[in-house]
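Asker: I'll drop the sequence and a predicted model, then ask my questions.
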Amino acid sequence: MRAPRRLLLGLAVVAVPLFLALLGPLFAGEPGPRAVSFTLGDGHWLGTDFVGRDVWQQVLHGGRTVVLTALAATALAYAVALPVGLAAAVTRARWLEELLMRPLDVLLAVPSLLLILLVASVFSPGAAGLALLVALVNVPDAARIVRAAAAEAAARPAVEALRMQGESWWRVAVGYVGRSALRTLAADAGVRLTGVLYLVSTAAFLGVGVAPDAADWAVMVDRNRTGLFLQPWAVVVPALLIVALTTGTNLLFDAALDKKGRRP
């Protein structure tokens, strides 16, 4: 598929979940009286959930936490991984590289979801805490990718020339080495954001970071799955919105990278 078509398809796929996540609460209105469980009609476009709450209203309220938590977690992960990975790639001191990377290898050996569940069982984090936990488990892998992408550029003669000219660490590591690795990091960002969305949704599905009765797409799937055959919309709609969000994000990043790579 050509890059422009992939870009348009990605925009079309991601537009609906993003619109509902960011602007949905503005159109949700005040919650009305609860109806009989799984009621269809009477103004309930998608019926009601297992306790009689309007599914459409829950959908309008339920995406903001997922999207904002995932974006915050991805940004926090790179805020730590970028300086660590670039410092490990640029430094000529072997001990500093080992000091920066070996502790991350220990964290990388622990399954991400297991670490989140272990910490959550002790501290019971909210949405902000969940973003921090997801960022923490993504730092080791992100830092390794940053270092690997920057290592080739850091070994070029141009880097040595910049050092001999007395250029600052920022000019060498970010201005030259970081820019050289930008394409690889952009590709990783698309995949990582998708993985973070999956991890945030899975954690919320398991009750981490959100209240059990919160209006959240992942919580809706968990809360209504036992009544799937009685009221499928309460499960299918939020699940499809999460899938559309992750799929559309990947398509957008792929299209942007493919377009950049085809430039003469």
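Answerer: Perfect, thanks for sending it.
Asker: use CA for all of it now, contacts and neighbours both
Answerer: OK.
Asker: any residues touching stretch 179-194, and which ones?
Answerer: 70-71, 74, 145-146, 149-150, 153, 246-247, 249-250, 253-254, 257 (Cα atoms under 8 Å, 6 or more residues apart in numbering).
Asker: Next, the buried residues of that stretch.
Answerer: Neighbour-count burial for stretch 179-194, with 16 or more other Cα atoms under 10 Å as criterion, is recorded at 180-181, 185, 188-194.
Asker: And the helices in the stretch 101-250 of the chain?
Answerer: 112-123, 127-154, 157-164, 169-170, 179-180, 182-205, 217-224, 233-261 (DSSP state H, counting those that start in this stretch).
Asker: For residue 61, the count of nearby residues, please.
Answerer: Residues lying near residue 61 (other Cα atoms under 10 Å) number 24.
Asker: mind checking how far it is from residue 187?
Answerer: Noted for residue 61: a distance of 31 Å to residue 187, by Cα to Cα, to the nearest Å.
Asker: residue contacts, residue 66?
Answerer: Here residue 66 is in contact with 21, 197, 200-201, 216-217 (criterion: Cα under 8 Å, 6+ apart).
Asker: Residue 52 and residue 227, how far apart?
Answerer: 12 Å.
Asker: Let me fix that, I meant to ask about residue 95.
Answerer: 57 Å.
Asker: more neighbours, those two?
Answerer: For residue 95 versus residue 227, neighbours defined as other Cα under 10 Å are more numerous around residue 227 (14 against 10).
Asker: which residue packs closest to the more buried one, ignoring adjacent ones?
Answerer: residue 50 (7.3 Å; Cα to Cα, 6 or more residues apart in numbering).
Asker: could you give the angle of the lengthiest helix in the chain to helix 233-261?
Answerer: Assignment by DSSP state H gives helix 55-90 as the longest helix of the chain. Orientation check (axes from the mean of the first three to the mean of the last three Cα atoms, to 10 degrees): helix 55-90 against helix 233-261 gives 40 degrees.
Asker: tell me how far helix 55-90 is from the chain's mean position?
Answerer: Centre-to-centre, helix 55-90 and its host chain are 5 Å apart (Cα atoms, centre = their mean, to the nearest Å).
Asker: Stretch 91-102 too?
Answerer: 29 Å.
Asker: Name the residues of that stretch that are buried.
Answerer: 97, 101.
Asker: Name the residues that touch that stretch?
Answerer: With contact meaning Cα under 8 Å, 6+ apart, stretch 91-102 is reached by 84, 87-89, 144.
Asker: Tell me, how many residues neighbour the nearest residue to residue 40 once chain neighbours are set aside?
Answerer: The shortest distance from residue 40 to any non-neighbouring residue, by Cα to Cα, 6+ apart, is to residue 47 (4.1 Å). Residues within reach of residue 47, counting by other Cα under 10 Å, total 24.
Asker: pretty sure residue 47 contacts residue 235?
Answerer: No - Residue 47 is beyond contact range of residue 235, at 11.5 Å (criterion: Cα atoms under 8 Å).
Asker: ok, now which ones touch the residue nearest to residue 40?
Answerer: Counted by Cα under 8 Å, 6+ apart, residue 47 has contacts 38-41, 54-56, 231, 233-234.
Asker: try this one next to it:
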Amino acid sequence: MKSSRTGRFALGAAIIAVPLVPALLGPLAASAPGPRATSFTFGQGHWLGTDFVGRDVWQQVLHGGRPVVMTALAATALTYLVALPVGLLGALTHRRWLEELLMRPLDVLLAVPSLLLILLVASVFSPGPVGLALLVALVNVPDAARMVRAAAAEAAARPAVEALRMQGETWWGTAVGYVGRSMLRTLAADVGTRLTGVLYLVATAAFLGVGVAPDAADWAVMIDRNRTGLFVQPWAVVVPALLIVALTMGSNLLFDAALDDGRDRARTRGSRRRKTMTRTVRTRAGSDVRP
């Protein structure tokens, strides 16, 4: 079982390293752009050919990953930075009006399709990478906050929380201590799927020209601008698309392996607890039958 978990961790790390390495270190390793060649051609020192305006595809791949990855990671972090306190406060407060005040405005945002809201805001303003990260975080906060609230409410309803309150435990200690630990596995599962959704939104928004320039070195923009030459020079589309897929697949594999590891530890603790109780019962039963 342990070797299986190690293998999943190794596989996830290997897959996610494929897009992360060029995304984070690519701009440092990329050389200065050379003269442009003919569009959608191979050879002449271009490993992956040229793009729709004759630029080297490999150099564009090295430069184009950081905007997508950093924007997605920033948007995911901002989402939970808002959703965690809102969801916890909504689940643990005893004031009904405060819970309604926190959750009902989020329901309004939840009813609007995410991509539609991003496009509506982008039609009025011209968001850059920072603005795009804020927009993607905004449309993800309602769903994440409701997930946090549901997980926290389930943990807060356990007898252990009431016992902590009777012992004089502070609200902060209860929320962060017991309830927070009880939510970790649920949050880990949600982070993996949410990061995938955030990557989808960031890539789709960039594909539609939101937050990036039309000719920017960006993996999503590369897919959009080079799709006309897909059957002539496919690497300009296939390589950035595969890198985005590898990023989502690798992140989910890592989170799945972490969840399996936590579940196995919980099972081990439960098995040890049951064995201890069984030995105690047998010892007591043996002492009762002695003359």
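Answerer: Noted; the coordinates are in hand. All figures in this text were calculated on a predicted structure; none of them were measured in a lab.
Asker: can you list the buried residues of stretch 179-194 of structure 1 in a markdown table and add distance to residue 160 of structure 1?
Answerer: Listed next are the buried residues of stretch 179-194 of structure 1 as a markdown table, based on distance: Cα to Cα, whole Å:
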| residue | distance to residue 160 of structure 1 |
| --- | --- |
| 180 | 15 |
| 181 | 17 |
| 185 | 23 |
| 188 | 27 |
| 189 | 29 |
| 190 | 32 |
| 191 | 33 |
| 192 | 32 |
| 193 | 34 |
| 194 | 37 |
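Asker: Aligned to residue 68 of structure 1, what sits in structure 2?
Answerer: By TM-score structural alignment, residue 68 of structure 1 lines up with residue 70 in structure 2.
Asker: for residue 48 of structure 1, that is, sorry about that
Answerer: Aligned partner of residue 48 of structure 1 by TM-score structural alignment: residue 50.
Asker: tell me the contacts of that match?
Answerer: 37-42, 56-57, 233, 236.
Asker: Quick one: which of those is the most crowded by neighbours?
Answerer: residue 236 (29 neighbours).
Asker: Can you tell me how far that residue is from residue 253 of structure 2?
Answerer: 27 Å.
Asker: Can you check which part of structure 2 stretch 117-125 of structure 1 sits on?
Answerer: Counting by TM-score structural alignment, stretch 117-125 of structure 1 sits on residues 119-127 of structure 2.
Asker: for stretch 246-253 of structure 1, that is, sorry about that
Answerer: Using TM-score structural alignment, stretch 246-253 of structure 1 pairs with 248-255 in structure 2.
Asker: what about the matching stretch, how far off from structure 1?
Answerer: Aligned to structure 1 and superposed, stretch 248-255 of structure 2 gives a mean residue distance of 0.7 Å (mean Cα distance after the TM-score superposition for structure 1).
Asker: before we move on, what about stretch 71-85 of structure 2?
Answerer: Averaged out, stretch 71-85 of structure 2 is 0.3 Å away (mean Cα distance after the TM-score superposition for structure 1).
Asker: tell me which residues in that stretch are buried?
Answerer: 71-72, 74-80, 82-84.
Asker: Could you check how far the closest residue to residue 262 of structure 2 other than its chain neighbours is from residue 148 of structure 2?
Answerer: Leaving aside its sequence neighbours, residue 262 of structure 2 sits nearest to residue 185 (Cα to Cα, 6+ apart; 7.6 Å). Residue 185 of structure 2 sits 12 Å away from residue 148 of structure 2, going by Cα to Cα.
Asker: again, but for residue 288 of structure 2
Answerer: In terms of Cα to Cα, residue 288 of structure 2 sits 49 Å off from residue 148 of structure 2.
Asker: what about these two, which has more around it?
Answerer: Between residue 288 of structure 2 and residue 148, residue 148 has the larger neighbour count (other Cα under 10 Å), namely 26 against 9.
Asker: before we move on, the earlier item: nearest to residue 114 of structure 2 among the contacts of residue 50 of structure 2?
Answerer: residue 236 (28.2 Å; Cα to Cα).
Asker: what's near enough to touch the equivalent of residue 171 of structure 1 over in structure 2?
Answerer: Under the alignment (TM-score structural alignment), residue 171 of structure 1 pairs with residue 173 of structure 2. Counting by Cα under 8 Å, 6+ apart, residue 173 of structure 2 makes contact with nothing.
Asker: show me the contacts for residue 60 of structure 1.
Answerer: By Cα under 8 Å, 6+ apart, the contact set of residue 60 of structure 1 is 20-21, 24-25, 27-28.
Asker: What's the local residue count around the residue lying closest to it once chain neighbours are set aside?
Answerer: Spatial nearest neighbour of residue 60 of structure 1, chain neighbours left out: residue 24 (4.3 Å); criterion: Cα to Cα, 6+ apart. Residues lying near residue 24 of structure 1 (other Cα under 10 Å) number 20.
Asker: distance of residue 145 of structure 2 from residue 152 of structure 2?
Answerer: Look at residue 145 of structure 2 and residue 152 of structure 2: by Cα to Cα, they are 10 Å apart.
Asker: Likewise for residue 122 of structure 2?
Answerer: Distance from residue 122 of structure 2 to residue 152 of structure 2, by Cα to Cα: 34 Å.
Asker: between these two, who's got more neighbours?
Answerer: Counted by other Cα under 10 Å, residue 122 of structure 2 and residue 152 do not tie: residue 152 has more neighbours, with 26 against 19.
Asker: Tell me who's in contact with the aligned residue in structure 1 for that one.
Answerer: With TM-score structural alignment as the criterion, residue 152 of structure 2 lines up with residue 150 in structure 1. By Cα under 8 Å, 6+ apart, the contact list for residue 150 of structure 1 reads 85-86, 89-90, 177-178, 180-181.
Asker: Could you dump those into CSV and include distance to residue 1 of structure 1?
Answerer: Putting the contacts of residue 150 of structure 1 into CSV (distance: Cα to Cα, whole Å) gives the following:
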residue, distance to residue 1 of structure 1
85, 33
86, 34
89, 35
90, 38
177, 32
178, 30
180, 27
181, 25
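Asker: Top of the residues you listed by number of neighbours, please.
Answerer: Of all these, the most densely surrounded is residue 85 (29 neighbours; neighbours counted as other Cα under 10 Å).
Asker: Am I right that it is in contact with residue 141?
Answerer: No - shown here, residue 85 of structure 1 and residue 141 do not form a contact pair, counting by Cα under 8 Å, at 10.0 Å.
Asker: joint contacts of those two?
Answerer: Common neighbours of residue 85 of structure 1 and residue 141 (Cα under 8 Å, 6+ apart) do not exist.
Asker: quick one: residue 38 of structure 2 and residue 46 touch, right?
Answerer: No - using Cα under 8 Å, residue 38 of structure 2 is not in contact with residue 46, being 11.1 Å away.
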